[in-house]
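[1] this one's sequence-less:
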């Protein structure tokens, strides 16, 4: 099963629920802990951890979720994590400093975007949704304004 076609191997009901979790921003973070090994946190009844290990061709060679679901090989949290990892890898391979198209669109809303250096750090470690990226930008702007008012920043 490959990260680019895993949808063909997962039961439709689980796939649909996983898509809903992904689209509704229940994937709170994705971190590449080792090369091609990812750990995602997915909100559900509790906060669940999903591990995904890929080979160099993006085949899913191992995956685990710590939720109690045991009716099939894969759960909705894993589907949401697969989608987030795929999105992260696709954006990084394109050389984007941002996580998604939505985060690019949000820059036009906020006039002071997060500097590219910080975006690169974020994109390597975490999956950020548009609302989270906006919150990060708000915090960055607030910090800059506080520094300006205290004289730390010219």
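    Thanks, I have the structure now. Note that the structure is a prediction, hence the values are computed from the model and not measured.

[2] only C-alpha atoms for contact and neighbour calcs from this point on.
    Noted.

[3] for the protein, just list every one of the strands.
    For the chain, the strands defined by DSSP state E occupy 27-34, 37-43, 47-54, 60-65.

[4] and the helices in the protein, which stretches?
    12-23, 76-93, 101-109, 116-125, 130-150 (DSSP state H).

[5] what does the second one contact?
    Put plainly, it is helix 76-93. 3-4, 14-22, 26-27, 30, 38, 40-42, 44, 48, 50, 52, 63-65, 97-100, 123-124, 127 (CA atoms under 8 Å, 6 or more residues apart in numbering).

[6] for comparison:
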């Protein structure tokens, strides 16, 4: 599974630092990820105003199978790195949204419970469980 440590390992410290700068400056201008097919396509603005097309292919375990950028750099470049960092960010946001939706659903389902039952669970220490985090006592 892809993470910042792996990206840094693939790029090396110097190129990773440049990729991080590109990512933070928002130079990944177009980003397409068809979830399920393991492919990410993006357009990254280069340092001289050029635009570079990046393609990254993942297997089902989210390990990189192949990556391509049409810039002149021969290996994993800063453009690929910036796209990978964007991919991680969007994946994290997506997971947070899923968790938020789950807990909002739990809160809605918990409303019909008898208040005394909820208080009893709280007194037993059950309310410390994350499933109760959106319920106001």
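    Okay, I see it. Small disclaimer: the values here were computed from a predicted structure and weren't measured.

[7] that older thread, what subset of the contacts of helix 76-93 of the first structure is buried?
    3, 14-19, 21-22, 26-27, 30, 38, 40-42, 48, 50, 52, 63-65, 97-100, 123-124, 127 (16 or more other CA atoms under 10 Å).

[8] one step back: among the helices of the first structure, which is the most enclosed?
    Comparing these by mean neighbour count (mean count of other CA atoms under 10 Å), helix 76-93 comes out on top with a mean of 22.

[9] what stretch of the second structure does it fall on?
    The aligned range for helix 76-93 of the first structure in the second structure is 78-95, by TM-score structural alignment.

[10] quick one: that stretch to chain centroid distance?
    6 Å (CA atoms, centre = their mean, to the nearest Å).

[11] now that stretch on the first structure. Mean distance?
    In the superposition against the first structure, stretch 78-95 of the second structure averages 1.0 Å from its aligned positions (mean CA distance after the TM-score superposition for the first structure).

[12] picking that back up, go through the strands of the first structure and name the closest to residue 146 of the first structure.
    strand 27-34 (27.9 Å; CA to CA).

[13] residue closest to the middle of the second structure?
    Geometric centre of the second structure, nearest residue: residue 91, 2.4 Å, by CA atoms, centre = their mean.
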